[in-house]
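> please work out how this folds:
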Amino acid sequence: MQRIIKDGQVIDETWHLLPKDVTLDGLSNCDDLIVPFQLWIDHAHALKARDGGLGIWLDSDEAVEEIADDLEHFKVIALNFPAFTDGRHYSSARLLRDRYGYKGEIRAIGDVLRDQLFYMRRCGFDAFAVRADRDPYDALQGLNDFTVTYQSAADEALPLFRRRQG
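Prediction:
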């Protein structure tokens, strides 16, 4: 069983991340599923009728604006990082938190490494599925790489100079 980092601790994964080529045939009615964007587009009505939890995952070329009207249906939004160097979903997480007010879980999936976790959390991520060849306990330490932040972000509304004026 895969282990993920969620809310600052390593836990067992309970959600099933479905591949892009999945169809509705044979999907469990009661499991918690994270479905690919295209399956949601094609079968939203049927997916909403399921008893299990529903999440969605977006590739880096799929925009959060496309699901903005449906956010209340998702307990988890997983944002895929196909490569360490592809940072487009940092903006996606920030949009979900700040523009759309999404309060559910935002999870980083794909090529997720320790060095990214601190910055991802600042953008609004609260769960991380680190690469399978990496130790999630080691990666967890990446959340504490820095003790002071200067800029405002999803995790701190005020910049440092405003916090120090008090």
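> C-alpha only now, for contacts and for neighbours.
OK.
> remind me, longest helix of this protein?
Of all the segments assigned as helix in the chain under DSSP state H, the longest by residue count is helix 37-48.
> that one - contacts with which helices or strands?
For helix 37-48, the contact count by 3 or more C-alpha pairs under 8 Å, 6 or more residues apart in numbering; DSSP states H and E identifies strand 54-58 as packing neighbours.
> which SSE is immediately downstream of the strand it packs on?
strand 76-81 (DSSP states H and E).
> follow-up on the earlier one: now the longest helix of the chain: buried residues?
Counting neighbours by 16 or more other C-alpha atoms under 10 Å, one finds that the buried residues in helix 37-48 are Phe37, Gln38, Leu39, Trp40, Leu47.
> any idea how far the second one is from Gly124?
Going back to what we said before, that points to Gln38. 24 Å (C-alpha to C-alpha, to the nearest Å).
> second chain to compare with the first, below:
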Amino acid sequence: MPLIEKGEIVADLYVRVADDEPLPEGVAVLIGIDRFLNEAEALKGRQAPVGVIWPNNRPIAEIAPHLGQLSLIALNFPSFRDGRAYSQARLLRERLGWTGPLRAIGNVLRDQFLLMERSGFDQIDAVKPADAAAFDEAVQAYTVFYQPATDARPSLLRQRLGRTLAGVRS
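Sure, this is the predicted structure:
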């Protein structure tokens, strides 16, 4: 599957490794949370980056003590109807202060790209290469938002308050 980052298809530098497979040396790996938690101490000495796949049915606060050890967090969308990973992404960004790469994996659909980006996802594990163009189109389609989000675009309320406050100061 192609990996989309900032609207471009990029090479995936992480190798997904199953729980029963040995970790390759000198390569960035993406492993499941159970394996990560079982081997957390041993992974501290690893010379290559470690990313984790976090399931959407587990409280995201459990990852807080390990954030300094991770270089990537992948949140799973098992179904297009299951949006718990959006909440996890916002909690990671806003409450836990995660600034590293955040990847959407699983059942990722084009019509969800904008919300994924606004929720804090940097990378999307897309279904097909044409999704990169769809991603760019989706994030450019709207310029005004009612809801605040983790991205840099201010909500309509913040825009209006900014103009009002600027007018008062003058």
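> quick one, strands of structure 1?
Listed in chain order, the strands of structure 1 (DSSP state E) span 3-6, 9-12, 16-17, 33-36, 54-58, 76-81, 105-110, 127-128.
> I'd like those as CSV, with distance to Ile67 of structure 1 appended.
Listed next are the strands of structure 1 as CSV, based on distance: least, C-alpha to C-alpha, whole Å:
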stretch, distance to Ile67 of structure 1
strand 3-6, 23
strand 9-12, 27
strand 16-17, 18
strand 33-36, 12
strand 54-58, 9
strand 76-81, 10
strand 105-110, 14
strand 127-128, 19
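> please work out which of those strands is packed deepest.
strand 127-128 (a mean of 27; mean count of other C-alpha atoms under 10 Å).
> that one maps to which residues in structure 2?
Aligned by TM-score structural alignment, strand 127-128 of structure 1 falls on residues 123-124 of structure 2.
> how close does the matching stretch sit to structure 1?
Relative to the matching residues in structure 1, stretch 123-124 of structure 2 has an average distance of 0.6 Å after the fit, by mean C-alpha distance after the TM-score superposition for structure 1.
> thought Ile31 of structure 2 was touching Pro49?
No: with contact defined as C-alpha atoms under 8 Å, Ile31 of structure 2 does not reach Pro49; the gap is 11.0 Å.
> what's the residue closest to the geometric middle of structure 2?
The residue lying closest to the centre of structure 2 (C-alpha atoms, centre = their mean) is Leu102, at 2.5 Å.
> that residue pairs with which position in structure 1?
Per TM-score structural alignment, Leu102 of structure 2 is aligned with Ile106.
> what does Arg35 of structure 2 correspond to in structure 1?
Checking TM-score structural alignment: Arg35 of structure 2 goes with Leu39.
> still on that earlier bit, of all the strands of structure 1, which lies closest to Ser92 of structure 1?
Of all those, strand 76-81 sits nearest to Ser92 of structure 1, with 8.0 Å by C-alpha to C-alpha.
> ok, average deviation of the closest one from structure 2?
With mean C-alpha distance after the TM-score superposition for structure 1, strand 76-81 of structure 1 averages 0.4 Å from its match.
> which strands and helices lie in contact with that strand?
strand 33-36, strand 54-58, helix 88-94, strand 105-110.
> in structure 2, what range does it match?
By TM-score structural alignment, strand 76-81 of structure 1 lines up with residues 72-77 in structure 2.
> picking up where we left off before, give me the mean deviation of the longest helix of structure 1 from structure 2.
Using mean C-alpha distance after the TM-score superposition for structure 1, the mean distance for helix 37-48 of structure 1 is 0.9 Å.
> quick one, that helix and strand 54-58 angle?
170 degrees (axes from the mean of the first three to the mean of the last three C-alpha atoms, to 10 degrees).
> how far is the match of strand 127-128 of structure 1 from where the chain is centred?
Here stretch 123-124 of structure 2 is found 7 Å from its chain centre; the criterion is C-alpha atoms, centre = their mean, to the nearest Å.
> nearest residue to Thr99 of structure 2 other than its sequence neighbours?
Spatial nearest neighbour of Thr99 of structure 2, chain neighbours left out: Arg93 (6.7 Å); criterion: C-alpha to C-alpha, 6 or more residues apart in numbering.
> pretty sure the one you found is touching Ala149, no?
No: Arg93 of structure 2 is beyond contact range of Ala149, at 10.0 Å (criterion: C-alpha under 8 Å).
> list residues touching both of those two?
Gly120 (C-alpha atoms under 8 Å, 6 or more residues apart in numbering).
> now tabulate the buried residues of helix 37-48 of structure 1 in JSON lines and tack on distance to Gln9 of structure 1.
Below are those laid out as JSON lines (distance: C-alpha to C-alpha, whole Å):
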{"residue": "Phe37", "distance to Gln9 of structure 1": "28"}
{"residue": "Gln38", "distance to Gln9 of structure 1": "31"}
{"residue": "Leu39", "distance to Gln9 of structure 1": "31"}
{"residue": "Trp40", "distance to Gln9 of structure 1": "30"}
{"residue": "Leu47", "distance to Gln9 of structure 1": "30"}
